[in-house]
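In: the sequence and its predicted three-dimensional model are supplied below.
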Amino acid sequence: MGDREAAIQAAISDIDAGVFLSQRAAAKAYNIPQSTISTRIRGRQSNQASHVYQQRLTPEQEDFLVQWILEEDARAFPPSHARAREMANRILRMNGDHRPVGKHWMAAFLKRNPRVASVVGRKIEAARAEGATPVQISAFLELFERTRTRLGIRAEDIWNMDETGKALGVCANTRVLASSQKKKAYHQSPENREWASVIECVSATGKKLRCSVIFKGKSLQSTWFPAIIPEWLYTASENGWTSNAIGVEWLERVFLPETALLEDRWRMLILDGHVGKALATANIRAAQLETENRRLYSQLEALKPQQPRKKVRVDPNQRFADVDTIMVAVQASQLLQAQRDVNAEEKAAERTAAETAAQTLQSMCTEWQL
C-alpha cells in the first residue's frame, strides 16, 4: 500500500469514527481531494485494486517476490533487475504462463510495492559480508569503547586504515533491487581477479594521510605513470595486494611519521583482518621503535648544550695600536724579510756550486773516455 492509499484509508476511518464531521475537513487534513474520499465511501475501488486482474502476478505472488528480494538484500546478495525478472518469469511458468514479463513490468512492480526500490549496488568482499553479524559488531564496539576509555584516546588520535582497489574488467557500481529504506546496497564480489590496490587511512576527525598505491608486478615501471602524479607512496607486489614488507613500509614512511605527536599520547589504528596479517605485532613494534629512536635522537641533538663563545673584555682605548707599536712591527717585518733574502742568496750559491761540480765531474769522465 502506497502513502497516498494509506492516507485515503486513514481519512475514511477518521470520518467513520467521528473525528471529522465532514468529508471536506478530512480531505483538507490529509491533503486529499474531496471527490476521491467521496467516491471511495460510495464503494469505488482504487486503481490498483480495480486492475488486479490485469497483473501477470497475483498480489500474493508479488508479496512473495518482495519478501525474496528483502531476504537476498539482508544476505548481501541484492538481486539485479535481470535476476528479479528471471524470478518473476519462473513464477509465471509455475502458473503455466511461459510468456516473459514485459519491459515496463519492473517499473510497475516497484510502483505497486514501495517496500523495495532500485538502488546503487556497491561491491563488498565475501569475508566482510559474512563476518558483519550483529553479535560480532556488538563485541567489536564494546572492545573499542573499553580500550578508548582505558587509554584515554582522543578522537583525533583514532585512525581507520583499509585496503581497497579496482578489479580489471569489473564495473564498480550496478543497479540492484533492495529495501527502499536504503540509498545503496552492498553485494559480494569474487576476489580472484587482478587488482591495483590502494591503502587509505583517515582519522575520526576527517584528517587523511597519504595514499599508498600497490601495483601488480615485480617492480614499478615508468610507463605506468603519467607526467604528473600525486605525492603518494608507490610500490609493487606479485599479486597487487598488501604484503608484510609493504605493510611495514607503510607504517614507517606514512603512518608513524604523519601521525607523530609532540606529546606522549596513545594512538589507535583500526584495520581489518586481511590487512592485519601484513601488520603483525612484531612488525608494528619494530617500526614504531625505529621511528621513536629517530624522533628521540633529533630531540637529543636539539638539547645538546652549545659551546658559548668566550667573551674577552677589551679596553676601548687599546683597541687600536699606538705609533711606537706600529714602528716596532714594521722593523720586525723588515728584519724578517732581510733574513729571508739572505737565506735565499745562500741557497742560490749552494745550488750554483753543486751545478759546477757536476759539470766538472762530467768533463773529467769525457776526457777519460777519449
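Out: Looks like it came in fine. Residues are numbered from 1 along each chain as shown.

In: only C-alpha atoms from now on, for both contacts and neighbour counts.
Out: Will do.

In: double-check that residue 25 belongs to a strand.
Out: No: assigned with DSSP: H, G, I helix; E, B strand; the rest coil, residue 25 falls outside any strand and is helix.

In: residue contacts, it?
Out: Applying CA atoms under 8 Å, 6 or more residues apart in numbering to residue 25 gives no contacts.

In: ok, it to residue 13 distance?
Out: Distance of residue 25 to residue 13, given as CA to CA, to the nearest Å: 13 Å.

In: quickly find the element holding residue 119.
Out: For residue 119, the host element (DSSP states H and E) is strand 116-125.

In: packing partners of the helix or strand that that strand is followed by?
Out: Next along the chain after strand 116-125, taking DSSP H and E as the criterion, comes helix 126-131. When contacts are defined as 3 or more CA pairs under 8 Å, 6 or more residues apart in numbering; DSSP states H and E, helix 126-131 sits against strand 184-189.

In: what's the angle from the strand it packs on to strand 116-125?
Out: 40 degrees (axes from the mean of the first three to the mean of the last three CA atoms, to 10 degrees).

In: counting by contacts, list what strand 184-189 packs against.
Out: Strand 184-189 packs on strand 116-125, helix 126-131, going by 3+ CA pairs under 8 Å, 6+ apart.

In: list the buried residues for that strand?
Out: 184, 185, 186, 187, 188, 189 (16 or more other CA atoms under 10 Å).

In: so can I have TSV of those showing distance to residue 62?
Out: Output for those, formatted as TSV (distance: CA to CA, whole Å):
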residue	distance to residue 62
184	23
185	21
186	24
187	23
188	26
189	28
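
In: from the residues you listed, pick the one nearest residue 124.
Out: Within those, the smallest distance to residue 124 is 4.8 Å, found for residue 188 (CA to CA).

In: take a look at this one as well, against the first:
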Amino acid sequence: MPFKNDERELTLAIQAIQRDPTLRLYAVAKTYSVDHRKLARRLHGMQPRRDIIANSRKLSNLEESVLVQHILNLAAKGFPPRMSIVEDMANRLLATRDAPRVGSRWASNFVKRHIELQTRFQRKYDYQRAKCEDLEVIRDIYNFDETGFIMGVISTAMVVTSSDGWAKAKKAVPPFIVVAGKNHLASWYKNSRFPSDWVIAVTENGWTTNERGMDWIQHFEKHTKARSVGGYRLLVLDGHESHHSDEFEEYCKEHNIITLCMPAHSSHILQPLDISCFGPLKKAYGRQIEDMMRAHISHITKDDFFPAFHAAFNIAMTESNIQGGF
C-alpha cells in the first residue's frame, strides 16, 4: 500500500500513540497510511522538515534580503565577498533581537540558497569594477594606502604603518601613523614636532586592525568633509579586511563616502600612492636614517623614527608627486 507523504497524517498517528502507548507502531502506521520508519523517527524526536529549514535559515525574509543586498553592494564596488563577512553580518542582525549566533556552515548554506550570490563567490574578477561609479557625480577623489617602515638595524623587525589619503585636488589628509605598542608616550609628540592634526595610533603588533581602520575613516571624514565640492567622496583603496568590514562600510554609507576597491595584485600599476609617492617617501626617509647613523645612532627607536618620518614626509609628498600618481 502506498504511503501518504502528509504531515497531517503523521501528526494524527503520533497523537494516537501518545494517547494510548500500548498501540503497536506498525499497526498505527498502517491505519494512517504512513511509513512506520518515519513515524518511529518522529516519535524519537526528529523535527519536521519545515521546522529544520526554518531553523537553518535563522533570519527572516526581510533580514535575508538585507544581507543579500549588502553582499551585492560590496561586490559591485570591487570587494571580494567572503564567508566571514556573511557570517558577521548575520550575527549582527541576530544580535539585535538576542537570537543565537549562526553555526559554522550557515554562511555557505546561505550562499547556496541564493543563486544571485553564488557567482559572486566563484568569479575571480568582476567586470562591474569597470563601471562602479559615475565620475560626473563624484567630484572628490581620494586614494588611501599603507606603507611600512622597518625601525632599527638588521636585528629589529618592528614595523610601523603609515596610512595616508590624497585628493585629486592635490590636498593632503594628515597622516595616520600606526605603531606597535600598548600606550602612548609624551616623548613621541614632543620630539616629533608633528602638527596637531597628525595622528599616532597603537596596535599590539603595529599592523592595521579593523578597530584602527574605523579610527582612520573617522579621521578621513573629519579632514575631508569641509573641503568636499560634490555630495560624495570617492575613496580608492585596496582589499584589506579592515577597509571593508561591515562597520567600515556602514560608516562610509552614512557619511556619503563611496569606497572603490582596487583589483587584486594591481596596486603597483593602479594605486596612485604606490606609483609616485611612497617610493620618494621611503628614499627620503632612508636619507634621514643615514644622517642619524653618521651621528653614531645605530638603533632607531620610535623617538627617532617620528622626526625622521616628519622630515621625509615634507620632502617627498610634493604637489607634483601627488598629481603624478593620478
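Out: The structure has been received and is ready for your questions. Because the structure is predicted, anything quoted here is derived from the model rather than measured.

In: superpose the two chains and report the TM-score.
Out: Once superposed, the chains reach a TM-score of 0.34 (TM-score structural alignment, normalised by the length of structure 2), with 131 aligned residues with a CA RMSD of 3.4 Å.

In: of the helices and strands packed on strand 184-189 of structure 1, give the one that comes closest to residue 295 of structure 1.
Out: helix 126-131 (37.3 Å).

In: helix or strand next in line after that closest one, which one?
Out: helix 134-151.

In: which strands and helices sit next to that next one?
Out: So helix 134-151 of structure 1, by 3+ CA pairs under 8 Å, 6+ apart, packs with no helix or strand.

In: my guess is residue 257 of structure 2 meets residue 235, correct?
Out: Yes: contact criterion CA atoms under 8 Å: residue 257 of structure 2 and residue 235 qualify, at 6.7 Å.

In: compare the two (neighbour count), which wins?
Out: Neighbours were counted for residue 257 of structure 2 and for residue 235 using other CA atoms under 10 Å; residue 257 has more, 23 against 20.

In: quick one: the closest residue to that one other than its chain neighbours and residue 309 of structure 2, what's the gap?
Out: The shortest distance from residue 257 of structure 2 to any residue other than its chain neighbours is 4.9 Å, reached at residue 233 (CA to CA, 6 or more residues apart in numbering). Using CA to CA, residue 233 of structure 2 is found at 28 Å from residue 309 of structure 2.

In: ok, now residue 9 of structure 2?
Out: Taking CA to CA as the measure, residue 9 of structure 2 falls 78 Å from residue 309 of structure 2.

In: list the buried ones in the longest strand along structure 2?
Out: Longest among the strand segments of structure 2 by residue count, using DSSP state E, is strand 140-151. Buried positions in strand 140-151 of structure 2, judged by neighbour count with 16+ other CA under 10 Å: 140, 141, 142, 143, 144, 145, 146, 147, 148, 149, 151.

In: helices and strands around it, which ones?
Out: Going by 3+ CA pairs under 8 Å, 6+ apart, strand 140-151 of structure 2 lies up against strand 158-167, strand 233-237, helix 272-276.

In: and of those, who's closest to residue 251 of structure 2?
Out: strand 233-237 (12.9 Å).

In: the one helix or strand residue 92 of structure 1 maps to - contacts with which helices or strands?
Out: Assessed by DSSP H and E, residue 92 of structure 1 sits inside helix 81-94. On a contact count with 3+ CA pairs under 8 Å, 6+ apart, helix 81-94 of structure 1 meets helix 59-74, strand 173-179.

In: and the next element down the chain from it?
Out: Next helix or strand after helix 81-94 of structure 1 toward the C-terminus (DSSP H and E): helix 105-112.

In: buried set for that next one?
Out: Judged by neighbour count (16+ other CA under 10 Å), helix 105-112 of structure 1 contains these buried residues: 106, 109, 110.

In: same list, these, but as JSON lines with distance to residue 93 of structure 1 please.
Out: Output for those, formatted as JSON lines (distance: CA to CA, whole Å):
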{"residue": "106", "distance to residue 93 of structure 1": "18"}
{"residue": "109", "distance to residue 93 of structure 1": "18"}
{"residue": "110", "distance to residue 93 of structure 1": "21"}
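
In: closest to residue 369 of structure 1 among those?
Out: For the buried residues of helix 105-112 of structure 1, the residue nearest residue 369 of structure 1 by CA to CA is residue 106; the value is 127.9 Å.

In: on that earlier part again, quick one: the strand holding residue 119 of structure 1 to helix 81-94, angle?
Out: Using the same axes, to 10 degrees: strand 116-125 of structure 1 against helix 81-94 is 120 degrees.

In: go through strand 116-125 of structure 1 and flag the buried ones.
Out: Buried, per 16+ other CA under 10 Å, within strand 116-125 of structure 1: 116, 117, 118, 119, 120, 121, 122, 123, 124.

In: same question, stretch 162-180 of structure 2
Out: For stretch 162-180 of structure 2, by 16+ other CA under 10 Å, it's 162-168, 170-180.

In: repeat for stretch 285-293 of structure 2
Out: Burial within stretch 285-293 of structure 2, assessed by neighbour count using 16+ other CA under 10 Å, is assigned to 285, 286, 288, 289, 292.

In: coming back round to it: so which elements touch the strand holding residue 119 of structure 1?
Out: helix 59-74, strand 173-179, strand 184-189.

In: need these in TSV (columns: distance to residue 349 of structure 1).
Out: Listed next are those as TSV, based on distance: least, CA to CA, whole Å:
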stretch	distance to residue 349 of structure 1
helix 59-74	112
strand 173-179	101
strand 184-189	101
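
In: closest one to residue 281 of structure 1 among the ones you listed?
Out: Evaluated over those, closeness to residue 281 of structure 1 peaks at strand 184-189, with 29.6 Å, by CA to CA.

In: how big is the angle separating that closest one from helix 59-74?
Out: 70 degrees.

In: report the angle between strand 184-189 of structure 1 and strand 173-179.
Out: Using the same axes, to 10 degrees, strand 184-189 of structure 1 lies at 110 degrees relative to strand 173-179.

In: next structured bit after strand 184-189 of structure 1?
Out: Counting by DSSP H and E, the element after strand 184-189 of structure 1 in chain order, helix or strand, is strand 195-203.

In: now for the very next helix or strand once past that next one, which elements pack on it?
Out: Toward the C-terminal end, the helix or strand that comes next after strand 195-203 of structure 1 (DSSP H and E) is strand 212-216. Packing partners of strand 212-216 of structure 1 (3+ CA pairs under 8 Å, 6+ apart): strand 195-203, strand 233-237.
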